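In: Return atomic coordinates for the entry below.
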Amino acid sequence: MTVRNFSTTKGIIRFEGSDRMIYWRRFAMLLGLAVVIATMGLIRDSGAVIIAAMLVAPLMTPILGTAAAIVTGDISRAVALLVVVWIAALASIGVAWLIVFMTDFPRGVLLPNEVLSRTDPGAEDLVIALAAGLAGAYVQVQKSELSLLPGAAIGVALVPPLATVGILLYFQEFDGAYEAMLLFATNFGAIILSACAVYIATGAGRLLLRSEKRRMRFSMGLAVAVLFLVAIFAQLSTTTYYRYAETRAESALANRIREWAQDVPVEIVRIDVRARERTAEVWAIVDLPVDAALRVASAAEQLPAKLTVTPFRLVARDILGQDYKVTVRYQPRYAWQVDLATDDVAPAPYVDSDHLN
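Out: Got it, this is the predicted structure:
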């Protein structure tokens, strides 16, 4: 890419000039529509609607513009575009909160999976954002590859995490809102860094060689971007570690429960391990013996005798350790098997349909 072409690319992201109000109106309109679409898609738990919001959102342009300003050593423009991006981000959060408030979405219901899926960012999200940022910057430079732009926009979800923050703030789920904001910050920092690499590789480096002052400004801007991304990566690394630790613990505990139950029908419904809080929950359904319906006793006294040989707390402690608190939620179920030829009644067979959420 020549220097002249790079200057043309830079001009695309200008907010000045005689037509600046036209751009601002278009930017505000598209951003507002994207937030509305994303929020409704998140509430309805519709992935297709959320993808539509990714395609409409205009936030990629000023973020790429920030990278272009850093590469050309124009720190004042980079700061101005950063202010634009974060004001737009805060406005998006406010609009999402207002939409949920106006729809009077009930607070006591379970949050949709599409919302919850954006509250657990990890290191892999950083890799995705870096790759999509490279694609987005490349498409901006190479106009012949504009067909790739929708894929880049979908790869880096900018508006859905912001809408998620607004929704979670409405529900007063502040920890989840922080995690969703961390996902947006991850995408934001990764796009800037990867776009800088693309711009330098495609010709902008010639501008840096012409001026010592420009090189110093570029170095300062790039250092800030790298430090920001390092701080984000530290957060993501911790989150990723805990997530994989929780997944391994949940799998190990499920296997240990199956070994502990042996031939007693115990259906594991759900296991949740939270490594940060050192807590765990086990949801299970236990088949009672055939004669349990004829006995008057508490649910605990009606459990199969084999389950009382080894206390469950010892089973959980083998996997999780002594510093965990485990909540067990089990539901007794009457179950039996009838031989239709002889009418003989026997215990029901083992239910092998365990699944983890």
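In: all contacts plus neighbour counts: C-alpha atoms, from now on.
Out: Noted.
In: what sits against residue 94?
Out: Residue 94 makes contacts with residue 166, as judged by CA atoms under 8 Å, 6 or more residues apart in numbering.
In: Next, work out how far apart it and residue 261 are.
Out: 50 Å (CA to CA, to the nearest Å).
In: got it, and residue 84?
Out: Taking CA to CA, one finds residue 84 at 59 Å from residue 261.
In: in the stretch 251-357 of the chain, which spans are strands?
Out: Ranges of strands within the stretch 251-357 of the chain are 266-274, 279-288, 325-334, 336-338, 345-347, based on DSSP state E, counting those that start in this stretch.
In: In JSON lines: the ones you listed, plus mean neighbour count and distance to residue 247.
Out: Formatted as JSON lines, the strands of the stretch 251-357 of the chain follow (neighbours: other CA atoms under 10 Å; distance: least, CA to CA, whole Å):
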{"stretch": "strand 266-274", "mean neighbour count": "20", "distance to residue 247": "8"}
{"stretch": "strand 279-288", "mean neighbour count": "19", "distance to residue 247": "12"}
{"stretch": "strand 325-334", "mean neighbour count": "15", "distance to residue 247": "16"}
{"stretch": "strand 336-338", "mean neighbour count": "13", "distance to residue 247": "34"}
{"stretch": "strand 345-347", "mean neighbour count": "14", "distance to residue 247": "33"}
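In: and the gap between the residue nearest to residue 128 when sequence neighbours are not counted and residue 191?
Out: Nearest residue to residue 128 in three dimensions, chain neighbours excluded: residue 155, at 6.9 Å (CA to CA, 6 or more residues apart in numbering). Going from residue 155 to residue 191 by CA to CA gives 11 Å.
In: Spit out the residues that contact those two alike.
Out: Listed contacts common to residue 155 and residue 191 are 129, 132; contacts here mean CA under 8 Å, 6+ apart.
In: Please identify which of these two sits among more neighbours.
Out: Shown here are residue 155 and residue 191; by other CA atoms under 10 Å, residue 191 has more neighbours (29 against 21).
In: Please give the structure of this sequence too, so both can be compared:
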Amino acid sequence: MPEITGADVERMTASLFIEPGWRSRGLSKFWTLLILAALIASAGVVGDSTATVIGAMIVAPLMTPILGSALAFVLVDRRHLIRSVLLVVAGSASVIAVGYLVGWIGAPPDDFAGNSQVASRISPHLIDLLAALATGTAGAFALARADVSDALPGVAIAISLVPPLAVTGLLLEVRRFHDAGQAALLFSTNVAAIIGTGITVFLIFQVRAAAQAAGRRVGRLRGTSLASVAALLVLVAVPLTIGTVAVTRDRQLAADAGPAARAWAAGHGWEVESVTARDGRVDITVLGQPPAPDPQGLRRALDTAGAGDAPLLLHVVGGASLSCPPRTGQCAVTTSIGSSNTSS
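Out: Purely as a prediction, here's the structure:
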């Protein structure tokens, strides 16, 4: 592993430590890019545009104070640690506020119910923590090694920082508070992973020794401080583990309910369009012509299939619609129309 020199430490601190004051070029750059990234991400989420959201990831500068917090922690530089943490907190709140404002202006009538950008950020799992740990490691490694710094834009795309915050603001505006909390949890997971892996990489590269050799003042790094960072990672891993277990349970529940639902529908001449499960509830949509099949038969079929403890929401789409061309005086049956029924 190449040795880190004092010059490398100076380059890293110059890149990550943003000096205060509105005349500071680093601070004005941070806030300008952050607000623009928040607007781009919010617009991309509202429009369900993956390309636009990726653009926001590239522009967003939140990675700088987050890694700055990790570097200041390793150097025990309390002044820059407090500044970096405050920038992360204030920047996060600003992105949420921008998302809320954009949602107030242009939230869709369905409250993002069918939005893939929202759906991908409101169900964080352990795999998200694993990805964040790998991405944080890559970011810290690219920063410490000047010869691989070209990888940083790819790291910015890989880690999801501004989009979850924008989703949080958008969902708060439409009063989907639980899902907004899940999006905020995804952001918190990524921040904790970046700080934890950043500290680890900087310690492996012996940044403290290089800083001391260059005459930079370095404080004493206590074991309790390192333990607190490890505890932070464990803290975010707990809800992610719970979410992962819930998703695994729902997948098994849908797999058990599917064959029973299809057999029940076929017996009535109907067709199953979808079988899904979320939060322990089975959602089934069936299509066909009247009369509608008896939902109690489906309930009994699910009980037999091992899904007896799961509530059931049955969407029955049937009947007929009439097509009436102009000036003909005649109408014809063309398509089915929808209704819904529930059974639990």
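In: quick revisit: with distance to residue 57 of the first structure added, can I get the strands of the stretch 251-357 of the first structure in TSV?
Out: As requested, these are exported to TSV (distance: least, CA to CA, whole Å):
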stretch	distance to residue 57 of the first structure
strand 266-274	34
strand 279-288	39
strand 325-334	43
strand 336-338	57
strand 345-347	58
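In: Out of those strands, which gets nearest to residue 44 of the first structure?
Out: Of all those, strand 266-274 sits nearest to residue 44 of the first structure, with 23.8 Å by CA to CA.
In: Just want the angle from that closest one to strand 279-288.
Out: The directions of strand 266-274 of the first structure and strand 279-288 differ by 170 degrees, with axes from the mean of the first three to the mean of the last three CA atoms, to 10 degrees as the criterion.
In: Now do the helices in the first structure.
Out: 3-12, 20-44, 47-56, 60-71, 75-102, 113-116, 123-141, 149-155, 159-170, 174-199, 205-210, 212-261, 299-302, 312-320 (DSSP state H).
In: who touches the second one?
Out: Contacting residues not belonging to helix 20-44 of the first structure are listed as 14-15, 47-54, 56-59, 88, 92, 95-96, 99-100, 112, 114-115, 159-160, 163-164, 167 [CA under 8 Å, 6+ apart].
In: With the last one instead?
Out: Contacts of helix 312-320 of the first structure with the rest of the structure, by CA under 8 Å, 6+ apart, involve 249, 252-253, 256-257, 260, 324, 326.
In: one more time with 7 Å, if that's ok
Out: Under the contact criterion CA atoms under 7 Å, 6 or more residues apart in numbering, helix 312-320 of the first structure has outside partners 249, 252-253, 256.
In: Distance of the nearest residue to residue 264 of the second structure once chain neighbours are set aside relative to residue 230 of the second structure?
Out: Of all residues not flanking residue 264 of the second structure in the chain, residue 298 sits nearest, at 6.1 Å (CA to CA, 6+ apart). Counting by CA to CA, the gap between residue 298 of the second structure and residue 230 of the second structure amounts to 48 Å.
In: neighbour count winner among these two?
Out: The neighbour count for residue 298 of the second structure versus residue 230, taken as other CA under 10 Å, is higher for residue 298 (22 against 14).
In: Please pull up the equivalent of that one in the first structure.
Out: In the first structure, the residue matched to residue 298 of the second structure (TM-score structural alignment) is residue 312.
In: still on that earlier bit, among the contacts of helix 20-44 of the first structure, which ones are buried?
Out: Buried by 16 or more other CA atoms under 10 Å: 14-15, 49-54, 56-59, 88, 92, 95-96, 99-100, 114-115, 159-160, 163-164, 167, out of those.
In: if we can go back for a sec, please identify which of the contacts of helix 312-320 of the first structure is nearest to residue 216 of the first structure.
Out: For the contacts of helix 312-320 of the first structure, the nearest to residue 216 of the first structure is residue 249 (49.1 Å; CA to CA).
In: still on that earlier bit, buried deepest among the helices of the first structure, which one?
Out: Comparing the helices of the first structure by mean neighbour count (mean count of other CA atoms under 10 Å), helix 159-170 comes out on top with a mean of 29.
In: angle of that helix against helix 174-199?
Out: Angle, helix 159-170 of the first structure to helix 174-199, by the same axes, to 10 degrees: 160 degrees.
In: counting contacts, what elements does helix 159-170 of the first structure pack onto?
Out: helix 20-44, helix 75-102, helix 174-199 (3 or more CA pairs under 7 Å, 6 or more residues apart in numbering; DSSP states H and E).
In: Mean deviation, that helix versus the second structure?
Out: Here the mean offset of helix 159-170 of the first structure against the second structure after fitting is 0.3 Å, by mean CA distance after the TM-score superposition for the first structure.
In: tell me the angle that helix makes with helix 47-56.
Out: 120 degrees.
In: Now do helix 159-170 of the first structure: everything it contacts.
Out: 34-35, 38-39, 50, 54, 57, 89, 92-94, 96-97, 100, 115, 118, 174, 176-177, 180-181, 183-184.
In: just how off-centre is that helix within its chain?
Out: Taking CA atoms, centre = their mean, to the nearest Å, one finds helix 159-170 of the first structure lying 11 Å from the centre of the chain it belongs to.
In: picking that back up, could you dump the helices of the first structure to JSON lines with distance to residue 287 of the first structure?
Out: Shown next, in JSON lines, are these (distance: least, CA to CA, whole Å):
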{"stretch": "helix 3-12", "distance to residue 287 of the first structure": "67"}
{"stretch": "helix 20-44", "distance to residue 287 of the first structure": "36"}
{"stretch": "helix 47-56", "distance to residue 287 of the first structure": "38"}
{"stretch": "helix 60-71", "distance to residue 287 of the first structure": "55"}
{"stretch": "helix 75-102", "distance to residue 287 of the first structure": "42"}
{"stretch": "helix 113-116", "distance to residue 287 of the first structure": "30"}
{"stretch": "helix 123-141", "distance to residue 287 of the first structure": "41"}
{"stretch": "helix 149-155", "distance to residue 287 of the first structure": "46"}
{"stretch": "helix 159-170", "distance to residue 287 of the first structure": "38"}
{"stretch": "helix 174-199", "distance to residue 287 of the first structure": "36"}
{"stretch": "helix 205-210", "distance to residue 287 of the first structure": "70"}
{"stretch": "helix 212-261", "distance to residue 287 of the first structure": "11"}
{"stretch": "helix 299-302", "distance to residue 287 of the first structure": "10"}
{"stretch": "helix 312-320", "distance to residue 287 of the first structure": "16"}
